[in-house]
Every structure is written in C-alpha cells, then in structure tokens.
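Engineer: What follows is a protein structure lacking sequence information:
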C-alpha cells in the first residue's frame, strides 16, 4: 500500500473517507426517520395586527401613518373575522374527532371555515388595495420586501 496519494498521506485520506461515510449514514438515518412522520399541518396566518405592523415597519414615516390609519378603520372587522376563523377551525377539528364521524357535519364545518376565511382574506385584500393606492411608489417597493400582496 502506498503511503500517500497525490501528496496527501493515506491515513488522512482514510480519516476523511470515514468522516464522509459517517455523514452519509447520519443523513440516511434522518431521512429514514422522517418517512413515517406525517406532514406538519399548514400554519394559520398571523394575526392582522402582526401583518400590518410588519408592513408598517418597512416603509417611511408617512407610509406608516397611512397604513396605521387604514388599519385602525378596519381593525375591529379584521379582528372579529380572524377570531371567527380560529373558532371555525376548532369546530372543524372537533367534528372530525367526534365519537361517531358525522360526514354531513364535517362537510358543513369545512364549508363554514372556508366561508369565514374567504371573508377574512377578502377584507385583508381590500385593506391592502386601499393602502397600495395611497402609498408612494418607493413605499410600495419597500413593502414588497416584507410581505406578499
């Protein structure tokens, strides 16, 4: 056996090969363990106040004043719809986990949850439309860096 390959000592190459193999074994073990795990449930949207605050911190002072004024006009409706959306999700989960599966009840709960979510996201879209109409082009570009519209 040669003492070196390309000027690198054989013992060092053997050690690096061993490390590479250990890395591959660890990677394969993690992949194997992940196969049986169910996918994570989708994350609910953040509360409206958090979304608006994130947006407001990315724009000028004038833009922030516009955003907060528009949000304050819609805050009560948005907070109510957001709470209804969470309640509808909880109802859907409770129907699904019931002692006897109620197919009609589950379908009704899903439709109700979808209706509430549609109203919430429609209200958010209307608010962002109003905000977009009043922000400067520079503020709109900065806002895009912090959110999805």
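Structural biologist: That came through fine. What you are looking at is a predicted structure, and each value in this text was computed from that prediction instead of being measured. Residues are numbered from 1 along each chain as shown.
Engineer: Going by C-alpha atoms from here, please, whenever you check contacts or count neighbours.
Structural biologist: Will do.
Engineer: Relative to residue 138, how far out is residue 49?
Structural biologist: In this view, residue 49 and residue 138 are 23 Å apart by CA to CA, to the nearest Å.
Engineer: out of those two, which sits in the more crowded spot?
Structural biologist: More neighbours surround residue 49 than the other of residue 49 and residue 138, with 15 against 11 (other CA atoms under 10 Å).
Engineer: For the strand or helix carrying the more buried one, which residues meet the burial criterion?
Structural biologist: Using DSSP states H and E, residue 49 maps to helix 48-56. Judged by neighbour count (16 or more other CA atoms under 10 Å), helix 48-56 contains these buried residues: 48, 52, 55-56.
Engineer: Got another one to weigh against that:
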C-alpha cells in the first residue's frame, strides 16, 4: 500500500479536467492486493502470535492475569495505530511514509520474534515451563 501511495502522490500524477489525479485509478489493483496480503499475513502471523505466546510461555501460576494484561497491551497498541493513522498520514506526513514506517516496525517485530522467541513446536507445556524455570535460575 505504501508503494501505491508513493506512485500516486500528486507530484507524479497529472490533474484531470475534473481536478482529480489521472493515475489513481490505474494503480487501484495495487491497493486491493496490498490489503489482501496484509489481512492474510496478519491472520497467520502477528494476529494470533500474542495469543499463542501467552498460552505457551507464561507459567500456569500467573497465566490468567498475565494473559489479560498482554491482551490489554495488544488492543491498546492496535487502537493507537488505527487512531493516529489519519492524523499522521494526512496532516503531518505523507501516507506512503506512514505505511512504510509501519512496515519497518513490523519487520523489526519479525526479526525480534525470530531472534528472541524460542521455538515450542512439538513440546509439551510442562517441557516449555521447565526450560524457562531452568533458564531463569541463577
């Protein structure tokens, strides 16, 4: 979507007689594909990740309260992003810059997950909990 907004920014498009930008309709498929790819990627990636992490990595003794706290942080973060997008994109900077910033933050999050979040596939909750209790021992 950032590419779409960059390509169709007013400085690259000519004005039509009605005052609109001629190139906007030409690149519309980019925005449709972008939203579809984002929705799919979020649904199989960052969307369920927080739910999986809290259920696998938190000890049973604090899992209930800690899960609630983690979900509050997740929803507040999402609300901040959605609530600030219009002001950022249309009043402070260009929409393409905001979207590329969001993309870079997502990339940084992906790198963080790959580097710091342990793989728990095929391990029971007891094995995962023992691993973290050993790692946290002095």
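Structural biologist: All right, it came through fine. Every value quoted in this text rests on a predicted model; they were computed, and no experiment measured them.
Engineer: Now compute the TM-score of the two chains, please.
Structural biologist: After superposition, the two chains reach a TM-score of 0.32 (TM-score structural alignment, normalised by the length of the second structure), with 86 aligned residues with a CA RMSD of 5.4 Å.
Engineer: follow-up on the earlier one: tell me which strands and helices the helix holding residue 49 of the first structure is in contact with?
Structural biologist: Contacts defined by 3 or more CA pairs under 8 Å, 6 or more residues apart in numbering; DSSP states H and E place helix 48-56 of the first structure against helix 61-96, helix 137-146.
Engineer: which one of these lies closest to residue 13 of the first structure?
Structural biologist: With CA to CA, the closest approach to residue 13 of the first structure among these belongs to helix 137-146: 46.2 Å.
Engineer: Show me which residues of that closest one are buried.
Structural biologist: Using 16+ other CA under 10 Å as the test for burial, helix 137-146 of the first structure gives 139-140, 142-143.
Engineer: ok so, going back, with distance to residue 88 of the first structure as extra columns, can I get the buried residues of helix 48-56 of the first structure in a markdown table?
Structural biologist: Converted to a markdown table, the buried residues of helix 48-56 of the first structure look like this (distance: CA to CA, whole Å):
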| residue | distance to residue 88 of the first structure |
| --- | --- |
| 48 | 17 |
| 52 | 23 |
| 55 | 27 |
| 56 | 29 |
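Engineer: ok, these vs residue 111 of the first structure, which is closest?
Structural biologist: Nearest member of the buried residues of helix 48-56 of the first structure to residue 111 of the first structure, counting by CA to CA, is residue 48, at 22.4 Å.
Engineer: Look up which helix or strand the residue most central in space within the second structure falls in, please.
Structural biologist: Centroid-nearest residue in the second structure, with CA atoms, centre = their mean: residue 106, separated by 5.0 Å. With secondary structure defined by DSSP H and E, residue 106 of the second structure is part of helix 95-116.
Engineer: buried sites along that helix?
Structural biologist: By neighbour count with 16+ other CA under 10 Å, helix 95-116 of the second structure contains the buried residues 95-99.
Engineer: Would you confirm that residue 55 of the second structure contacts residue 66?
Structural biologist: No: the pair residue 55 of the second structure / residue 66 is not scored as a contact, 9.8 Å apart, by CA atoms under 8 Å.
Engineer: Run through the residues that contact residue 78 of the second structure.
Structural biologist: If you count contacts by CA atoms under 8 Å, 6 or more residues apart in numbering, residue 78 of the second structure has none.
Engineer: run the last query once more with 10 Å
Structural biologist: residue 72 (CA atoms under 10 Å, 6 or more residues apart in numbering).
Engineer: mind checking the SS state of it?
Structural biologist: helix (DSSP: H, G, I helix; E, B strand; the rest coil).
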